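Novice: Okay, structure incoming, though there's no sequence with it:
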């Protein structure tokens, strides 16, 4: 299998992990505290039961598309029908979930080099189940074409972007996690977070072969794709800022404070905006 195809498959699983279920866990302080508070037996039971569910989902719908599975699979191991070995897909999903889980926690400043190693391991195990469920479902829910859905043009598509951004960001906006994360990240991390937001948005729209990608690419130069990505990101930023203002509490804050909070909330908002473009057209 070509490297580009393999990277696209892995990237789709990681983005799907965040989009389907995982982003809310990453922004929940209770899930961070569970890593220190939950007993080892309880944690083990949670992971075993959760990953057993992931195995069932993977066996039913599969992570890879049938074409890629048939071209890249081997003849050994337990296969799902028409696909690659089940253990291969399951291993990939767990890897994707751990990678994107730790990457997100590090990006938000929840874990760093000073975090005790046992806590880091436990945080990964807490995050891996919801992320793995999302990764397992990503191919079935978000890939493929829907020719019956016509794509709205600018500025009509702004409503679609805003709807997705609100859907993802509104439940997170009033929580204390936004202020907590914003208070502990420096400006370098804010810039990296904004760059990652733009990059993930572009990948979801134009590179990972999510639903409707061929229509989004049709007749668009690379610069138009970048422009559309920037529009989606700006919508995410505006929705994030609007939610924070509507919920109160930032009007009296320094500009630096509400800027950091806006960027922190814009990450899930932009994922929601690009996800709405994938799902709704």
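Specialist: Thanks, I have it. Not measured: the values here are computed from a predicted model. Numbers count the residues shown, from 1 in each chain.
Novice: all contacts plus neighbour counts: C-alpha atoms, from now on.
Specialist: Fine.
Novice: residues contacting residue 183?
Specialist: Each residue near residue 183 by Cα atoms under 8 Å, 6 or more residues apart in numbering is listed here: 257, 260.
Novice: how close does it get to residue 189?
Specialist: For residue 183, the distance to residue 189 equals 12 Å [Cα to Cα, to the nearest Å].
Novice: With residue 56 instead?
Specialist: In terms of Cα to Cα, residue 56 sits 38 Å off from residue 189.
Novice: quick one: which of the two has more around it?
Specialist: Taking other Cα atoms under 10 Å, residue 56 and residue 189 do not tie; residue 189 has more neighbours (17 against 14).
Novice: Use this one as the comparison:
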């Protein structure tokens, strides 16, 4: 059972992190990112995976915090193994000669890999604890996890900065509106599998879940861009525009997480 769930975690880590594993910008950022930002990112990753394990872990219900931590630990170990293996085979890292640089690159890749490992271990197995969340906090956690996975694969790239630089004054506003429409439509209107009823009415669902979910996606986007140095040396208007650009995939990830889980 442990071997099977570990194998699922390994596969989930690859599925979620492979685009980032093969992105050149992340290899370069691993050599230049300030260590305190890298440390904060790792701490945030640990917290996210532990809370995911608490809500949707692979163990039996009622296992308590030791079980949640063990579940998260397996996800982290398999994510690290998958990341190191792929980067080593692709000759991106050389663990023996440059272990410090290799460790930095692996740490950056761990965010989507660990979330993917946790998801695959808990949700894709025959005996997984696939229980739909019924709490408001659980819904918000799901949206944060989905936003992280989608945004993390794009935040390191130069395209976010390029797109933000090309936008006029009205483009960010239009993009925010588009994101809100897409999020609400995907979850409540178009008939995707996992679609939810608008509990409490359309307006309440829009304000308490769609709008709040977009704010979460925006915050996640801003944090990742700051971590990767995309805000360094730019003004407030550019900061907001970059965050709004990255919030497009982040918000769709947040909506997708609610449908899938």
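Specialist: Done, it's in. This one's a predicted model, so the numbers in the text were calculated from it and none came from an experiment.
Novice: Give me the TM-score for these two chains.
Specialist: The TM-score (TM-score structural alignment, normalised by the length of structure 2) is 0.48; 134 aligned residues with a Cα RMSD of 2.1 Å.
Novice: Give me the distance from the helix or strand containing residue 117 of structure 2 to the chain's centre.
Specialist: Secondary structure assignment for residue 117 of structure 2, by DSSP states H and E: helix 99-123. Counting by Cα atoms, centre = their mean, to the nearest Å, helix 99-123 of structure 2 is centred 11 Å from the centre of its parent chain.
Novice: what's it packed up against?
Specialist: helix 2-21, helix 24-32, helix 35-56, helix 64-89, helix 136-152 (3 or more Cα pairs under 8 Å, 6 or more residues apart in numbering; DSSP states H and E).
Novice: relative to helix 24-32, how tilted is the longest one?
Specialist: With axes from the mean of the first three to the mean of the last three Cα atoms, to 10 degrees as the criterion, the two stretches helix 64-89 of structure 2 and helix 24-32 enclose an angle of 110 degrees.
Novice: Give me the buried positions along helix 64-89 of structure 2.
Specialist: For helix 64-89 of structure 2, the neighbour count (16 or more other Cα atoms under 10 Å) marks 67-69, 71-80, 82-84, 86-87 as buried.
Novice: One more: the second one?
Specialist: Buried residues in helix 24-32 of structure 2, defined by neighbour count with 16+ other Cα under 10 Å: 25, 26, 27, 29, 30.
Novice: next one: the last one
Specialist: The neighbour-count check on helix 136-152 of structure 2 (16+ other Cα under 10 Å) flags 138-152 as buried.
Novice: All the helices of the stretch 151-281 of structure 1, in order from the start?
Specialist: 157-169, 176-184, 187-206, 213-217, 222-247, 255-280 (DSSP state H, counting those that start in this stretch).
Novice: which one of the ones you listed lies closest to residue 33 of structure 1?
Specialist: Shortest distance between residue 33 of structure 1 and the helices of the stretch 151-281 of structure 1, using Cα to Cα, is found for helix 176-184: 12.3 Å.
Novice: Run the angle between that closest one and helix 187-206 for me.
Specialist: 130 degrees.
Novice: angle of helix 176-184 of structure 1 against helix 222-247?
Specialist: Using the same axes, to 10 degrees, the inter-axis angle of helix 176-184 of structure 1 relative to helix 222-247 is 110 degrees.
Novice: Check which residues of helix 176-184 of structure 1 are buried.
Specialist: Judged by neighbour count using 16+ other Cα under 10 Å, the buried positions of helix 176-184 of structure 1 are 177, 178, 179, 181, 182.
Novice: Just give the closest residue to the third one, not the sequence neighbours.
Specialist: In this case it means residue 179 of structure 1. Counting by Cα to Cα, 6 or more residues apart in numbering, residue 261 is the residue found nearest to residue 179 of structure 1 once chain neighbours are left out, at 6.3 Å.
Novice: And for residue 123 of structure 1?
Specialist: residue 35 (5.0 Å).
Novice: Just to be sure, the one you found is in a strand?
Specialist: No - per DSSP: H, G, I helix; E, B strand; the rest coil, residue 35 of structure 1 lies outside any strand segment and is helix.
Novice: Summarise which helices and strands whatever helix or strand residue 136 of structure 1 lives in is packed against.
Specialist: If you go by DSSP H and E, residue 136 of structure 1 is part of helix 117-142. When contacts are defined as 3+ Cα pairs under 8 Å, 6+ apart, helix 117-142 of structure 1 sits against helix 3-17, helix 23-26, helix 29-37, helix 40-61, helix 86-107.
Novice: angle of it against helix 255-280?
Specialist: 40 degrees.
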